[in-house]
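Asker: Prediction below, plus the sequence it came from.
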Amino acid sequence: MRQLSIKVKQGEGREIQKIAKEHNGKNLQLQPLEDGELLTLHLNNQKVSSFLESISKYEDAEITLIPRGIITLYPPQGEAPDQVADVSLRSPIEIFLGGIQSVGSKKGMLIYSAAGGILVWVGLYTGTVYLLVAAMLVSPFAGPAMNAALAAAAGKMQLLKQSLMRYFMAIGTGILVTFLLSFFIDQKFATPLMVSVSHISQMSILLPIVAGLAGGVNLISSERDSLVPGAAVGVLVAASLAPPTGLIGMAVNFGNWQLVRSGVFLLLLQLAVIQLTAALIFRYMGKVTTNGVRFADGKAYVFKLSLAVSTLLVAGLLYWQYAGQPGLQKGSVNVQIASVIRTELNKMEGIEPIEVNARFTRGTLPNLNPVICEVYLYKRNDAMTDEEVKKLVSEVLYARVKAEDWNADPMFSITVLNYPGKAEKP
């Protein structure tokens, strides 16, 4: 339920009160004022927009909408639990205007972007993962992302341009800060955490889909119906944007264009997918359209154009990702190589795999995609020496990995473990 206060001219209060009753308004109160009348009423969220549209002919009406849940109790008393349990989605006008109101100042956005960039840089440089989480809390990416999606759903081209500009200003500030920090300390090489962030999974599209869905649903849900706080949703959106922002700035400094390519791919993918999914949520669940009450000047082509551009961009990025391996799929190929190695080792008699790890390097070798394969074995066959086992295993595994169409060049570090106790026969 939402509380509305409407100030109108003398004699118009009764007319609006009648309209409010037609919209199932509760706990209505009409008060006389020196310069008119004040009507206070409570409406279900889904009735707010239609009610405001019904009183649009009263052009001088001064309307106050309190964007917080109100508990209204009315006869019969025994139905109070059912009355307060009626939790519905926000009205389209509240979704749209509330989103616009949360834009904030550019100065504050730039300060938070710089602070987030510093935290990302320290986290990536020192390998401190919890600082990346802190950067996700600080980075102001969720607001511009959701406002851009709102603008697309409502057909507001000017607002869409402004939101995208703020989006890229925030991202650009983070990139600039991380670049300058790496430049001042004369960073020459990528850190292990930077390399890890640059390894993109084949399922990387799922994160921005979830972020867009969660962000959209959070904004259209009433506060008592939202099971996840807005800050958590903001972290989810920033989780897909903050690390690649830092990765680009740091990698540009020392000229590792493979890392830059990964960061640019991630940023563009997050932007397009979040925009696409959130705009669809606002349009079809939140009912934010070009014909919304009090913001009915939107253009239908803006929504269609936004969907078309986002869809084409996502399709192009996915084609780029899957056009060649392992480039933008290293996160998944790592796992697949390790799985193939373990499967192949299980076929070999007298050898038991203890632990298998596979990871791509920074790509510093020309014409090669080196992947380091660390293999820990336990040898049950005493007929072969440790060196013979290593040679046999590396030859078999090399041939098996190269047989796959991964365009990967495995380099093996094989350790044969010794058990000083008495081993039981398998």
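Answerer: Done, it's in.
Asker: all contacts plus neighbour counts: C-alpha atoms, from now on.
Answerer: Noted.
Asker: Am I right that Ala190 sits in a helix?
Answerer: No - using DSSP: H, G, I helix; E, B strand; the rest coil, the secondary structure at Ala190 is coil, not a helix.
Asker: what helix or strand is Lys21 on?
Answerer: Per DSSP states H and E: Lys21 is located in helix 13-22.
Asker: Can you name the residues in contact with the helix or strand following that helix?
Answerer: Downstream of helix 13-22, the first helix or strand assigned by DSSP H and E is strand 26-33. Strand 26-33 is contacted by residues 10, 13-14, 17, 37-43, 72, 74 when judged by C-alpha atoms under 8 Å, 6 or more residues apart in numbering.
Asker: Now with 6 Å, please.
Answerer: When contacts are defined by C-alpha atoms under 6 Å, 6 or more residues apart in numbering, strand 26-33 is touched by residues Glu37, Leu38, Leu39, Thr40, Leu41, His42.
Asker: quick one on the thing from earlier: starting at the chain centroid, how far to the helix holding Lys21?
Answerer: Centroid separation for helix 13-22 versus its chain: 43 Å, with C-alpha atoms, centre = their mean, to the nearest Å.
Asker: Return the residues in contact with the residue of the chain most remote from its centre.
Answerer: In the chain, counting by C-alpha atoms, centre = their mean, Ala383 sits farthest out from the average C-alpha position, at 55.3 Å. Contacts for Ala383 were tallied using C-alpha under 6 Å, 6+ apart; there are none.
Asker: Quick check: buried residues in stretch 101-110?
Answerer: Within stretch 101-110, the residues scored as buried using 16 or more other C-alpha atoms under 10 Å are Met109, Leu110.
Asker: Kindly report the same for stretch 184-201.
Answerer: With burial defined by 16+ other C-alpha under 10 Å, the residues of stretch 184-201 counted as buried are Gln187, Ala190, Leu193, Met194, Val195, Ser196, Val197, Ser198, His199, Ile200, Ser201.
Asker: and what of stretch 341-360?
Answerer: For stretch 341-360, by 16+ other C-alpha under 10 Å, it's 341-342, 344-345, 350-353, 356-360.
Asker: could you dump those to JSON lines with distance to Leu317 and secondary structure?
Answerer: Below are the buried residues of stretch 341-360 laid out as JSON lines (distance: C-alpha to C-alpha, whole Å; DSSP: H, G, I helix; E, B strand; the rest coil):
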{"residue": "Ile341", "distance to Leu317": "30", "secondary structure": "helix"}
{"residue": "Arg342", "distance to Leu317": "32", "secondary structure": "helix"}
{"residue": "Glu344", "distance to Leu317": "34", "secondary structure": "helix"}
{"residue": "Leu345", "distance to Leu317": "36", "secondary structure": "helix"}
{"residue": "Gly350", "distance to Leu317": "46", "secondary structure": "coil"}
{"residue": "Ile351", "distance to Leu317": "43", "secondary structure": "strand"}
{"residue": "Glu352", "distance to Leu317": "41", "secondary structure": "strand"}
{"residue": "Pro353", "distance to Leu317": "38", "secondary structure": "strand"}
{"residue": "Val356", "distance to Leu317": "32", "secondary structure": "strand"}
{"residue": "Asn357", "distance to Leu317": "29", "secondary structure": "strand"}
{"residue": "Ala358", "distance to Leu317": "26", "secondary structure": "strand"}
{"residue": "Arg359", "distance to Leu317": "24", "secondary structure": "strand"}
{"residue": "Phe360", "distance to Leu317": "22", "secondary structure": "strand"}
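Asker: next, the one to line up against it:
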Amino acid sequence: MRTLTVKVPAGKGQEVKNKAEKLKGKNLSIEQLDTGELVRVHLNNNTVDSFIRSIDNIEEAEITLNPRGVISLYPPQDEAPDQVTDVTFRSPFEIFLGGLQSVGSKFGLMGYAASGGVLVWIGLYTNTTFLLVAAMLVSPFAGPAMNAALAAAAGKSGLLLQSLKRYAMAIGLSILVSFILSYVFKQQHATSLMVDISHISQMTILLPLVAGFAGGINLVQSERDSLVPGAAVGVLVAASLAPPTGLIGMALNFGNWQMVQSGLFLLILQLAGIQLSAALVFRYLGRVTIKGARFADGKENVFRISLLVSVAVLGGLMYWQFNKQPNLQKGSISTQITQTIRNTLKEVEYVETIEVNSRFTRGTLPNLNPVICELYLYNRSDSLSDEQVKQALQSVLFDRIKDEKWNADPMFDITMLDYKGEKPQKSP
């Protein structure tokens, strides 16, 4: 439940109390003041918006909403367990205005964006994964993301543009910081962690959709119903946006345009996906619409245009990603190549598979997309030498990978291990 206090002119307190009673308000009280009357009410989350709208005709009303859950007990006592289990969604009024409270100052936004940019750069430069996690904690991308989605759901074009501007400022500064640091330290080559981030998976679109949904549901749910703290959800949103900003800035410094392309693809994909899923959550679960209490001046077309733009951007990016392999699919294609190699080796009776790894190289050669296939095998044949086994397998595996039309050019590094123990028995 929520606690609201309403200060009204003398004689209006009983009217406010009666309207709260109609909405099943509990523990109602009226306090006489020198300048009017103070009414205290306790309402279920889903009736707060209706209550505020019902007293909208009292222009002098001064409303204070405590955005924290309270436990309100009242007779009969045997119903107490049911009375304290109000886990309904927050009211649209609280969701919208609560989201606006997270806007913060530009100084704080830019300060955290710069700090996040430094941490991302250090993490990528030194291949330190935990520093990337730290950058996700510091990077202030979750706030503008949720504000933009709220603005779209409520049809507030001004707030939407303001939120997108803050987006651009924070992301742009993070990219600039990464670029400057790479330039100062004369970085000329990509690190292995940068390569890993630049290798995009076919399932990458799921991350921003999940991040937007989680961020939206975290603001819609009451705090007692939310099993995940807001900070964790903020990290999820930043996880979609922080690494690509560092990748773009660092790759720009030494002119690796393939990595810049991957970073821009990731960044735009995350922005559009988060905006789409979060706006839908606010609109249809949080009921944040243009008819919400005290912010009814939004325009329906803003929400519709926002959705259309997000869907169009996502559709265009998906077409770009799947139109030509393997440029924007290397993360998942390398996994599929590994699986193909393993399945092929299962058909070869004279080979024992120890380990198989596949990875695309950092760049491309002219008309080639080289993928390094590392195989660690044991030769179980009594008649074939290790070199004969290698040559036979390379021919078979090359044809299998080429048949999949991944546009990948396999290069094999096969190591035949020397088994010192008892020779394994052949499979029947």
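Answerer: Structure received. Since this is a predicted model, take the numbers as computed values, not measurements.
Asker: picking up where we left off before, check the fit of the helix holding Lys21 of the first structure onto the second structure and give the mean distance.
Answerer: Comparison of helix 13-22 of the first structure with the second structure after fitting gives an average deviation of 0.9 Å (mean C-alpha distance after the TM-score superposition for the first structure).
Asker: ditto for stretch 336-343 of the first structure
Answerer: Stretch 336-343 of the first structure, aligned to the second structure and superposed, deviates on average by 0.8 Å (mean C-alpha distance after the TM-score superposition for the first structure).
Asker: That stretch maps to which residues in the second structure?
Answerer: The counterpart of stretch 336-343 of the first structure in the second structure, counting by TM-score structural alignment, spans residues 336-343.
Asker: And the one helix or strand His42 of the second structure maps to, what's buried?
Answerer: Per DSSP H and E, His42 of the second structure falls inside strand 36-43. Along strand 36-43 of the second structure, these residues count as buried under the neighbour rule (16+ other C-alpha under 10 Å): Glu37, Leu38, Val39, Arg40, Val41, His42, Leu43.
Asker: Name the next helix or strand following the helix or strand that contains Glu387 of the first structure along the chain.
Answerer: Assessed by DSSP H and E, Glu387 of the first structure sits inside helix 386-403. Next in sequence after helix 386-403 of the first structure, counting helices and strands by DSSP H and E, comes strand 409-417.
Asker: tell me the angle that next one makes with helix 386-403.
Answerer: Interaxial angle, strand 409-417 of the first structure versus helix 386-403 (axes from the mean of the first three to the mean of the last three C-alpha atoms, to 10 degrees): 150 degrees.
Asker: Now do strand 409-417 of the first structure: which elements does it pack against?
Answerer: strand 370-379 (3 or more C-alpha pairs under 6 Å, 6 or more residues apart in numbering; DSSP states H and E).
Asker: Report the aligned residue range of the second structure for the strand it packs on.
Answerer: So strand 370-379 of the first structure sits over residues 370-379 in the second structure, by TM-score structural alignment.
Asker: tell me which residues in the matching stretch are buried?
Answerer: Across stretch 370-379 of the second structure, burial judged by 16+ other C-alpha under 10 Å covers Pro370, Val371, Ile372, Cys373, Glu374, Leu375, Leu377, Tyr378, Asn379.
Asker: got it, and stretch 18-33 of the second structure?
Answerer: Using 16+ other C-alpha under 10 Å as the test for burial, stretch 18-33 of the second structure gives Lys19, Ala20, Glu21, Gly25, Lys26, Leu28, Ile30.
Asker: Turn the residues you listed into JSON lines, columns for distance to Asp56 of the second structure.
Answerer: Below are the buried residues of stretch 18-33 of the second structure laid out as JSON lines (distance: C-alpha to C-alpha, whole Å):
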{"residue": "Lys19", "distance to Asp56 of the second structure": "11"}
{"residue": "Ala20", "distance to Asp56 of the second structure": "13"}
{"residue": "Glu21", "distance to Asp56 of the second structure": "16"}
{"residue": "Gly25", "distance to Asp56 of the second structure": "17"}
{"residue": "Lys26", "distance to Asp56 of the second structure": "20"}
{"residue": "Leu28", "distance to Asp56 of the second structure": "19"}
{"residue": "Ile30", "distance to Asp56 of the second structure": "19"}
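Asker: Tell me where the stretch 201-350 of the second structure has helices.
Answerer: 206-220, 230-254, 257-284, 300-323, 330-346 (DSSP state H, counting those that start in this stretch).
Asker: mean offset of the first one relative to the first structure (after superposition)
Answerer: In other words, helix 206-220 of the second structure. Averaged out, helix 206-220 of the second structure is 0.6 Å away (mean C-alpha distance after the TM-score superposition for the first structure).
Asker: again, but for the third one
Answerer: Taking mean C-alpha distance after the TM-score superposition for the first structure, the mean distance separating helix 257-284 of the second structure from the aligned residues in the first structure is 0.6 Å.
Asker: got the angle for that helix vs helix 230-254?
Answerer: Using the same axes, to 10 degrees: helix 257-284 of the second structure against helix 230-254 is 150 degrees.
Asker: Go through helix 257-284 of the second structure and flag the buried ones.
Answerer: 258-283.
Asker: which residues of the stretch 51-200 of the first structure fall in helices?
Answerer: 80-84, 92-101, 106-126, 129-138, 142-154, 157-184, 192-198.
Asker: winner for burial among these?
Answerer: helix 142-154 (a mean of 29; mean count of other C-alpha atoms under 10 Å).
Asker: what sits up against that one?
Answerer: 159-160, 163, 167, 234, 237, 275, 278-279, 283, 288-290, 298, 303.
Asker: from the residues you listed, which is closest to Gly324 of the first structure?
Answerer: Nearest to Gly324 of the first structure among the contacts of helix 142-154 of the first structure is Gln275, at 26.3 Å by C-alpha to C-alpha.
Asker: which ones are touching that closest one?
Answerer: Ala149.
Asker: picking that back up, what lies in contact with the strand holding His42 of the second structure?
Answerer: By C-alpha under 6 Å, 6+ apart, strand 36-43 of the second structure touches 1-10, 13, 25-26, 28-31.
Asker: angle of that strand against helix 13-22?
Answerer: Here the directions of strand 36-43 of the second structure and helix 13-22 differ by 0 degrees (the same axes, to 10 degrees).
Asker: List the superposition-based mean deviation of strand 36-43 of the second structure with respect to the first structure.
Answerer: On superposition with the first structure, the mean distance recorded for strand 36-43 of the second structure (mean C-alpha distance after the TM-score superposition for the first structure) is 0.6 Å.
Asker: Give me the angle between that strand and strand 26-33.
Answerer: Note on geometry: by the same axes, to 10 degrees, strand 36-43 of the second structure and strand 26-33 are set 170 degrees apart in direction.
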